[in-house]
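J.: got a sequence here, can you model it:
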Amino acid sequence: MNVLSNDEVRVDAIYKYTNSIELIEQGERAVVEQIAMQLYENKIFTFSQARRLLNYSLWEFQQLLGENQIVRHYDKDDLAEDIEAVKSGWWDSENHW
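T.: Have a look, this model is predicted:
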């Protein structure tokens, strides 16, 4: 029978704990992605609102929608919101508009 030292037991416990946290965080992100996509798909959120909820760039959110076969819609409200974002300075390379 293989007996582990106290240090090996601690390392194993830390490894399992770290993996558990990563899995929880991945699960939380997946839930928020689903919520954002549903809000967008049901036209409750605009494209910009949904992607900002996720803190995704325009391209990241486009990719997420494509991977999940969500039809994009873009109307005058989306355009107005994008124009306001540009005017207010919200759009820049740091915010990944």
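J.: hey, let's count contacts and neighbours off CA atoms from now on
T.: OK.
J.: mind listing what's buried in the helix ranked longest in the chain?
T.: Using DSSP state H, we find that the single longest helix of the chain is helix 6-41. If you call a residue buried by 16 or more other CA atoms under 10 Å, then helix 6-41 has these buried ones: 33, 36, 37, 39, 40, 41.
J.: and if you look at stretch 78-95?
T.: Buried residues in stretch 78-95, counting neighbours by 16+ other CA under 10 Å, are found at 78, 82.
J.: kindly report the same for stretch 71-79.
T.: By neighbour count with 16+ other CA under 10 Å, stretch 71-79 contains the buried residues residue 78.
J.: please give me the structure for this one as well, since I'd like to look at both together:
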Amino acid sequence: MSIIISDEVLQTTQMSEAELLTEIAVLLFQKEKFTLGQASRFAKMNQLQFQRLLASRQIPLHYDINELREDIKSLEANNWR
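T.: Modelled structure (predicted):
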């Protein structure tokens, strides 16, 4: 599924596309709809950058065994052994 963000929406919110994607990622992470990995990918950041963003906003990390498994799969898929 693709989402098209119109120029009108960007103008109304006075945000760039990257800023809007970041805000959506943060919101979905806070609501525990996105894992850390999913949110960082959606925001087009690496996980460390996204964690720093969360820390700057005093948003706690929620990290469970399923997220660990997802991260391990991602690392293996990228040959990070």
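J.: strands along the second structure, start to end?
T.: Along the second structure, no segments are classed as strands by DSSP state E.
J.: show me where it has its helices.
T.: Going by DSSP H, the second structure shows helices at 7-13, 17-30, 36-42, 47-56, 65-77.
J.: what lines up with residue 21 of the second structure in the first structure?
T.: Residue pairing (TM-score structural alignment): residue 21 of the second structure is matched to residue 32 of the first structure.
J.: likewise for residue 59 of the second structure?
T.: Per TM-score structural alignment, residue 59 of the second structure is aligned with residue 70.
J.: my read: that match touches residue 42, true?
T.: No. The criterion here is CA atoms under 8 Å, and residue 70 of the first structure misses it with residue 42 at 10.3 Å.
J.: who has more neighbours, these two?
T.: Neighbour count, other CA atoms under 10 Å: between residue 70 of the first structure and residue 42, residue 70 has more, with 14 against 10.
J.: show me the contacts for the closest residue to the more buried one other than its chain neighbours.
T.: Nearest non-adjacent residue to residue 70 of the first structure, counting by CA to CA, 6 or more residues apart in numbering: residue 41, 6.7 Å away. Each residue near residue 41 of the first structure by CA atoms under 8 Å, 6 or more residues apart in numbering is listed here: 70, 71, 72.
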